Structures are given as C-alpha cells and as structure tokens.
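In: Provided below are the primary sequence and the corresponding predicted coordinates.
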Amino acid sequence: MQTLFSTDGVHPKNAFRLWREMVCERLVPADLRILDDVPFQGRMDVTGIGPLLISHFSHTTMRTEATADTVRRNGRHVRVYAIMRISGQDTMQQGDQEAVSRAGNFIVVDARPAVFQTETGSALVLDLPRERFEAMLGPSRLFSALTVSADLASTTLARTYIQELVRVGDQLTPDASARMASIGSDLLMASLAERLAQEVPRSTHGTVTVQRAKAYIEANLSDQTLDPPQLAVAVGVSLRRLQELFHERGRHISDYIWERRLEVAARRLIDPACAHLSIGLLAYGSGFTSQAHFARRFKERHGLTPTEFRQASRQTSTDARPRKRPARIQGLI
C-alpha cells in the first residue's frame, strides 16, 4: 500500500487540522472531531486492486459525521463502503439502524447521513459499486449499518481473503487484479447475505432468501453440478419453497442459472484476457457440460454461435480503433 498521509513528524498542534483537511479535501467532506485530550495520531495508506480501492485507516479516538449537506456535496451515491475493523471499535448510526463493530467484524454503509464514533484502532475501508450489491441483496437500506460478525465462517473467509489480497496485490497482473477484486466483492456479498438471513422481518425473508440464492449461484457458476436441489440445500430451504420464491418473481431457477452462465460466457468471449482460451474451455469454465450444449444455448440466446460472436466482437474492436496518421504527418504534430 502507498502512504497517503501520516501525522508522523507533524507537530501535535497541527496534526488533527492537517488530517481533517486531508480527509475533507481529498476523500469525503465530513465533520471530524477529537473526543479526548490525547494528542491525535493518524495514518492512511491506499491501494488499488483492479477497480477496487482499499484504504487502511489507523488513528486515535475520533467522531465523524456525514450530514445531509456533506453527503450531497460528496456526490458518490453510486458507491457503498465496507468497513472491516482490524483493531479498536466503531459505533455508528445511519437512518434508524445502530451498529457496533469490533475487531474481525465488518459493516457496510451507503451514501446517506451517518455518525461514526471510532476508538483508537485501525480498519480497512473498501470502495464498492452499490449497483452490484443491490442486484444481489436488495436496496442498500436492508444491509447498511448491519454488523456482520466475525463469528460467521463466511466473514472470516472474506476478511482473510481481503487482507491477503492487500498483501499480494502489487504482484498481480492487471487482469488478475480485476478478477481477484471481483471475488473479494462476491465474498463480502455472501457474508452479508448470510447475516441478513439471521434477523430479517418475515415479510422480507423471501426476498433475502432469493438474494442469498443468487449470491450462491454467482460464486458457483463454474460448478457443472449446480442445480436447483443443490441450491436449495445451500440456502437452507426446501426445493419447493425456493421454486415458489423464484416463481413469485417471474423466474425459474434453472432458467436463471443458465442465463447467468450465458452472460458470463459472453463477457469472456469478448474479454481480451480470455482470447487465448478455446471455446470448449470457456464453455466448461462457465458451467456447461459440453461444447455442443453451450453452442446450442448460446445461439438460441444471441443469434450467433460462440465463434461468430467472438469474431464479431474482434471486428468491432478493430473498426473502433483510431487510424494511425502517416508517419510523415505524425512527426509534424
């Protein structure tokens, strides 16, 4: 990680003022206050792994408030933030929800007014796409400011993975970074889905169950044995009940699984990082049991065979490239 700011070597009288300016001007506008008489100390390190921005905050006790005005000025309503506590404790309020997060726990907050009181300690903060989380878990208000406990095995898995990703991130290629970051987001969503299922109102339980099922499908698309009975066992409901929940939303479980596999396969067919992979390998990696089955379903969906789809994408990319100027003209510009 790269150090963005540190109070090391800064006179104690100026430390908190400089920290506040750094946070408000370079990160997000907020009202920051010291809560005790201890000289303020703080450090922030950042790293980018694929599209995932991860910050490591460590500082002494502090209160942070994002008001309606500062949220409006921030303008980042398309993001949510996972705060993974490493040491110390957070107490936060957002809307009508209050959460306490200790070492090993994490919480997710969205771009709404909130108040944080943080004891001396450190945390990783992950900047995440709100749309992707809401597609799997429903509106962010359902999971915002909800403590996801370290007692859950899925939380331990997500936390360990993210910490290791930070440690080795600078050794990954750009393509690997993007893929590993996506896996990290999926692990966080799976852990959130498990936590949501624990204490949700009965009226929303069906929605949460479907979202948990979708998160499980995303994490296991390449498993060729994935089917509705296996999915029902994974989310802890009967197959009949799971089928009813999908039918209520106008879907069949099997159709949804195949649609997601086809969407993933289509993305890989046009991904330059997958250009060296044969159609057969892409088919198996997307959960299809045979290349013929893949080709038939793909053509039914897209009107082209996988090979034709890949070739059309390459031709489009070639046509979209700007033409090079003649060397003699380039030299004059």
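Out: Cool, the structure landed. Just so you know, these numbers come straight off a predicted model, no measurement behind them.
In: CA atoms for contacts and neighbours, from now on please.
Out: Fine.
In: Residue 254: neighbouring residues, count only.
Out: Using other C-alpha atoms under 10 Å as the criterion, residue 254 is surrounded by 12 other residues.
In: Roughly how far does residue 317 sit from residue 174?
Out: From residue 317 over to residue 174 the distance is 20 Å, taken as C-alpha to C-alpha, to the nearest Å.
In: Can you classify residue 57 by secondary structure?
Out: At residue 57 the chain is in strand, as set by DSSP: H, G, I helix; E, B strand; the rest coil.
In: which one is the residue nearest the centre of the chain nearest to, not counting chain neighbours?
Out: Ranked by distance to the mean C-alpha position of the chain (C-alpha atoms, centre = their mean), the top residue is residue 185 at 3.2 Å. Excluding the flanking residues, the one nearest residue 185 by C-alpha to C-alpha, 6 or more residues apart in numbering is residue 128, at 7.6 Å.
In: Likewise for residue 1?
Out: Spatially, and ignoring its direct neighbours in sequence, residue 1 is nearest to residue 47 (4.9 Å; C-alpha to C-alpha, 6+ apart).
In: Use this one as the comparison:
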Amino acid sequence: MPTQRPPPFTQISTDAVPPSQRLDYWEAYNASVLVGLKCSSFAEGGLRATQSNVDLGVVRLAEIRGNEHVIERTPHLARMHPKDSVFASLVLESSAFFYQGKACEQVEPGELLVYDTRHAYLFGFTGNMRLLLLDMPSAWFHTHCVRDTPARPVKIHAGTGSGRVLSVALRKLLAGVMRRPAAADAASVPEEACELLRAMLLDQIGGARVSALRASHMLVARSFIDDHLHDAALCAEQVAQAAGVSLRHLNRLFAADGLTVSQVILERRLERAATDLRAPALRRYSVAEIAYRRGFASQAHFARVFRARFAMTPTQMRSASVA
C-alpha cells in the first residue's frame, strides 16, 4: 500500500511586506491560489493579514486572519480570473457584510455563508477578523452536497437545534485540519465536511428536517466516538445514549452506510492508529502503545484487525512511512 502523504500546506503574511505594497501582494497571492479579488483597507498601518491553505485534493481549505478590510470580486475580475467554485465561509471573528447580486447579508461570528464565485461579490469585515473557507469546485459540490448551486448567497444561522450541532461540528473539523494539517486525512475530510454542509443547507432551505435530524444524530455519535477512542470500554450503547436515540435506531441510521455502530468504532480506531503510526512525532511510541492509545486492549487483536484492514502489519506501515 502506498504511504499516505500529508496534504500540501502553505502560509503567507503581509507583516513582512512594506505597508504600501501589502494590498498588491495580497491580491496577487489570492489570484494565484484562491480567487481573483480587489482588497481595500483604511486601517492605520495598512492591511495586516495572514492566510494558511491546505490542499485536500478535490477541495481546498483556507484560514484567513486580518484587521478590518473589504474584498471585492468585481465583474471584471470574474472575467479575468474565472473561478467555477462554491465557497463556504465560516466567520469566526468580527461582524461582516456580504453583497452579491441584489442580496445583502449581515454576518455574525458563528454564521456560515455559502456563495457562488462565478458572480461578483463584496465581503467586508468591520474589525479584527478570522474565517475558515472551504473552496469546492461547482461540479463536485453539485454531486456531493446539493444538486443546484445557490442562486443567491445562503446564510446559515447557528443558533439552536440541529443547526448549532452541525455548525460546531464543521468548525471543529476544519479548525482541526488547520491546527494539524500534516495529520489531516485528505480523503475523509472533504466527505465529512460535505455531509455537514448538505445537512445544513437542506435544513436551511426547508423540506428536509428529517435529513437534518438524521445527520445531527449521526454527527453527535461520530463526534462522541472520536472523543472516546482511547477508552477500551467504549461501546455502542454509550454512543447511542450520547446521541439521544436508541441503539436500534442508531444502527438503523448507520445501516445506510452499510455499517453498525460497533463497526464504526473499530474503523475509526484503525484509521487513527494508522495516522499515529505514520506520524514522525509519534515514533517514540511502540506499536503496543499506539494500540493502547486508540483503545485496543489486546495487541494480538489489534495486529489481526489492522492487517485485515490495511493489508500490512502495523510495523510494516510504520517502516514504509519512515522509508
């Protein structure tokens, strides 16, 4: 099996650039890696901003921090720098305003904005800002999230109910990638993010409350599993109780993916153990310690199920990653 390589990661900052050149620098960088835009800032000292990017293959993730500023994708820039993507921007800090077409949205921290980059827009931040941005090709978004591109920007509130659960989970997922990009699973992160976005969008536009509720139950269950993988006593009944449903109902929800709760627990333990074995920072731990960290009480059982899952032993995977 080929060794999994960490997703490419890049980071820039305007701090090392003379203030008079910061806007040009920021615009040129974004045109090359994200989207063509025009940036304006009236802050004393000029624009101060940083951007981190993780290439997850089919989608890209960016974390942007900065002082108050406005970005604009004008009709001219949309023609000069075409971009056929859907952006999902999760605002974490600063109030913001967003214009596209005839729509104007006021955006507060914790709210998610989904919009089409083929059309001109303006995005402004009134204070020190921070956001997580998911860049999804339109064709992929149509296939995996929702069939139609939003005709106008969609703002998703994160106040109560399933929307709050889904928003918190999306933030946790994306922020976790930015904290440890080298440990990110470039295959699973887009799928998990898409599942969350689909549930949020369907819940927002109405007519799919059952789908959103199903997604929220599964999300809570998966989150509980990931947070308790170290516990060898973790069982399906505990997961169902945390999700607020019966074990029979939770297994019925997971059955749509061809799995039971117990199989999901085992799969996540194996995935995390494989990630640990490939991580250079964890080479000081023995294979037995890795197994214990991920909730396997028996090293023999761990070795057996690991080989069945990855077609190699834990030691072989570690050796391949070192090589």
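Out: Right, received. Where do you want to start? Computed from a predicted structure; not experimentally measured.
In: of residue 317 and residue 174 of the first structure, who's got more company?
Out: For residue 317 of the first structure versus residue 174, neighbours defined as other C-alpha under 10 Å are more numerous around residue 174 (15 against 11).
In: List the residues that contact that one.
Out: When the contact criterion is C-alpha atoms under 8 Å, 6 or more residues apart in numbering, the partners of residue 174 of the first structure are residue 50.
In: what do you get for residue 295 of the first structure?
Out: 305-306.
In: Show me what it aligns to in the second structure.
Out: Residue correspondence, TM-score structural alignment: residue 295 of the first structure in this structure matches residue 303 in the second structure.
In: Report the mean deviation for the helix or strand encompassing its match after fitting onto the first structure.
Out: Using DSSP states H and E, residue 303 of the second structure sits within helix 299-310. In the superposition against the first structure, helix 299-310 of the second structure averages 2.3 Å from its aligned positions (mean C-alpha distance after the TM-score superposition for the first structure).
In: following that helix, which helix or strand shows up next?
Out: Beyond helix 299-310 of the second structure on the C-terminal side, the first helix or strand identified by DSSP H and E is helix 314-322.
In: which residues touch that next one?
Out: Outside helix 314-322 of the second structure, the residues that reach it (C-alpha under 8 Å, 6+ apart) are 3-4, 274, 277-278, 280, 287, 303, 306-307.
In: what do you get if the cut-off is 7 Å, keeping everything else the same?
Out: The set of residues external to helix 314-322 of the second structure that reach it, using C-alpha atoms under 7 Å, 6 or more residues apart in numbering, is 3, 277-278, 287, 303, 306.
In: Show me which of those are buried.
Out: Applying 16 or more other C-alpha atoms under 10 Å to the contacts of helix 314-322 of the second structure, the neighbour count classes 277-278, 287, 303, 306 as buried.
In: Which residues in stretch 9-27 of the second structure does the neighbour count mark as buried?
Out: Neighbour counts using 16+ other C-alpha under 10 Å place 13-14, 22-23, 26-27 of stretch 9-27 of the second structure among the buried residues.
In: do stretch 279-290 of the first structure as well
Out: Neighbour-count burial for stretch 279-290 of the first structure [16+ other C-alpha under 10 Å]: 279-280, 282-289.
In: quick one, what contacts residue 269 of the first structure?
Out: Contacts of residue 269 of the first structure were listed using C-alpha under 7 Å, 6+ apart, and they are residue 310.
In: Could you measure from the residue nearest to residue 154 of the second structure when sequence neighbours are not counted over to residue 132 of the second structure?
Out: When the adjacent residues along the chain are set aside, residue 154 of the second structure lies closest to residue 114, with 5.1 Å between them (C-alpha to C-alpha, 6+ apart). Residue 114 of the second structure sits 12 Å away from residue 132 of the second structure, taking C-alpha to C-alpha as the criterion.
In: Likewise for residue 173 of the second structure?
Out: Separation of residue 173 of the second structure from residue 132 of the second structure (C-alpha to C-alpha): 11 Å.
In: These two: who's more crowded?
Out: For the pair residue 173 of the second structure and residue 132, the greater number of neighbours falls to residue 132 (24 against 18), based on other C-alpha under 10 Å.
In: Just give the closest residue to the alignment partner in the first structure of the more buried one, not the sequence neighbours.
Out: With the correspondence set by TM-score structural alignment, residue 132 of the second structure lines up against residue 126 in the first structure. The shortest distance from residue 126 of the first structure to any residue that is not its chain neighbour, by C-alpha to C-alpha, 6+ apart, is 4.7 Å, and that residue is residue 54.
In: In terms of helices and strands, where is that neighbour?
Out: strand 52-59.
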